[in-house]
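**Q** could you look at this predicted model? Sequence included:
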Amino acid sequence: MPTDIEPLARHPKATRPGEKIGLHHSMCYGCGDEAPVGLRITVVAGEGVTTTATMKVEDWMQGGPGVIHGGVLSAAFDEVMGTTPLLLRKPVVTGHLAIDYAKPIPLGSTVHFTCEILGGVGRKIYTRAYAHLGDPDVLVAGAHALFIEIDLEKHFAGYRDKAVHAGE
């Protein structure tokens, strides 16, 4: 993280604390409720620039015998940490994501995430998140990431027409 990082403040029109942050689209692998297969993560706004989230670990998420695949957990962290900048009313894409895996996560468990925005420099937004299985003092993983603020229309120009939508 750079030394010139600046604190970032919640946008006055951001989702209120305790409320679910809305889907960016229904077919999103991370949060979409219409995606045929997906994580179905619910991200809830916290105080300031923080969020919490939960994800049920389903059988299809298996990596090693009886535990979640590390790549699935990586996608979950990416979803939670990439949703949190919406509290700033800034759409972002992932620039860098690093995860420290601490303990295996059994199938059938519920992973709880906490995330905070550490600050930013220009278009760069830095976040940190932790995961546990119900006891916040017993972490199963932690992550930090860099997200880059984008102009949605410019960034996805040429891709929207190729997007797959439910019911087509």
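**A** Good, I have the coordinates. Residues are numbered from 1 along each chain as shown.
**Q** when you work out contacts or count neighbours from here on, use the C-alpha atoms and nothing else.
**A** Fine.
**Q** could you give the number of residues near the residue nearest to Thr127 when sequence neighbours are not counted?
**A** Excluding the flanking residues, the one nearest Thr127 by Cα to Cα, 6 or more residues apart in numbering is Ile117, at 4.4 Å. The tally of other residues near Ile117 (other Cα atoms under 10 Å) stands at 26.
**Q** in addition, the following structure is provided for comparison:
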Amino acid sequence: MLYSTQYASPLGSLTLASDGKSLVGLWVEGQKYFGGTVTGDLSEKNDLPVLTEARQWLDAYFAGKKPAISELPLAPTGGEFRRRVWEILCEIPYGGYTTYGAIAKETAARMNKKSMSGQAVGGAVGHNPISIIIPCHRVVGANGSLTGYAGGISKKIQLLELEGIDTSNFFVPGKGTAL
């Protein structure tokens, strides 16, 4: 059984999902792949301890504090490759960012491979089922492109700016599949 609750954020309504012990999903309303890892129905349960903890974490985050990702029990659903990418996302510090290419290099190293496709990494980042907490918004293109945020580019910019990142050196691509 999976449980859910809603959270009113500066980005709009967020849906949080739990298996009862861990957080398994956090989606911005209308985001691409919304609920993509959920099989079955979500039962609303606002008083579930892990969902209460997640709402408190989000309160701190949106208040400009720097809550640690490790404060929450996370259980994102995905294959080994995606889980490796999501682990690397969790290592990007608050107020920092990295590129898809850098994550591809690190993923390849951790999986004992010669190289890894930046596009494959982009797919894993885009399918992150626990947005914001697993900080996929902290990934940009090597050329400064703000591409690839499933919650929408404007929300990605809001999150980066909330964390104190100067986004004036980044740009929104005019076209592409990851907008």
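**A** Looks like it came in fine. Here the structure is a predicted model, which is why all the values come from computation and not from measurement.
**Q** can you give me the TM-score here?
**A** TM-score for the superposed chains, counting by TM-score structural alignment, normalised by the length of the first structure: 0.31, backed by 88 aligned residues with a Cα RMSD of 5.1 Å.
**Q** one step back: you'd agree the residue nearest to Thr127 of the first structure is up against Tyr126?
**A** Yes - assessed by Cα atoms under 8 Å, Ile117 of the first structure is found in contact with Tyr126 at 5.9 Å.
**Q** could you point out which element follows the one helix or strand Ser4 of the second structure maps to?
**A** Assigned by DSSP states H and E, Ser4 of the second structure falls within strand 2-9. Using DSSP H and E, the helix or strand that follows strand 2-9 of the second structure in sequence is strand 12-18.
**Q** angle of that next one against strand 2-9?
**A** Interaxial angle of strand 12-18 of the second structure relative to strand 2-9 (axes from the mean of the first three to the mean of the last three Cα atoms, to 10 degrees): 150 degrees.
**Q** what packs against strand 12-18 of the second structure?
**A** The helices and strands touching strand 12-18 of the second structure, judged by 3 or more Cα pairs under 8 Å, 6 or more residues apart in numbering; DSSP states H and E, are strand 2-9, strand 23-28, helix 49-62.
**Q** do that again at 7 Å, thanks
**A** strand 2-9, strand 23-28 (3 or more Cα pairs under 7 Å, 6 or more residues apart in numbering; DSSP states H and E).
**Q** ok, and for the longest one, which residues are buried?
**A** It stands for strand 2-9 of the second structure. Under the neighbour-count criterion of 16 or more other Cα atoms under 10 Å, strand 2-9 of the second structure has Leu2, Tyr3, Ser4, Thr5, Gln6, Tyr7 buried.
**Q** would you convert these into a markdown table that also reports distance to Val24 of the second structure?
**A** Shown next, in a markdown table, are the buried residues of strand 2-9 of the second structure (distance: Cα to Cα, whole Å):
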| residue | distance to Val24 of the second structure |
| --- | --- |
| Leu2 | 9 |
| Tyr3 | 10 |
| Ser4 | 10 |
| Thr5 | 12 |
| Gln6 | 14 |
| Tyr7 | 15 |
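**Q** could you list the residues in contact with the longest helix seen in the first structure?
**A** In the first structure, with assignment by DSSP state H, the single longest helix is helix 70-83. Contact with helix 70-83 of the first structure is made by Gly30, Val43, Ala53, Met61, Val92, Val93, Thr94, Cys115, Thr127, Ala129, as judged by Cα atoms under 7 Å, 6 or more residues apart in numbering.
**Q** pick out the most distant pair among those residues.
**A** Spanning the widest gap among these are Met61 and Val92, at 25.8 Å by Cα to Cα.
**Q** the two: which is more packed in?
**A** More neighbours surround Val92 than the other of Met61 of the first structure and Val92, with 23 against 20 (other Cα under 10 Å).
**Q** how close does the closest residue to the more buried one other than its chain neighbours sit to Thr94 of the first structure?
**A** Sequence neighbours aside, Glu149 is the residue nearest to Val92 of the first structure in space, at 4.3 Å (criterion: Cα to Cα, 6+ apart). The gap separating Glu149 of the first structure from Thr94 of the first structure is 9 Å, by Cα to Cα, to the nearest Å.
**Q** for Met55 of the first structure, same thing?
**A** With Cα to Cα as the criterion, Met55 of the first structure and Thr94 of the first structure are 20 Å apart.
**Q** with neighbour numbers in mind, choose between those two.
**A** Regarding Met55 of the first structure and Thr94, a neighbour count based on other Cα under 10 Å identifies Met55 as having more, with 19 against 16.
**Q** these two touch, right, the more buried one and Ala131?
**A** No - look at Met55 of the first structure against Ala131 with Cα atoms under 7 Å: they stay out of range, at 10.2 Å.
**Q** what touches both of the two?
**A** Val111, His112.
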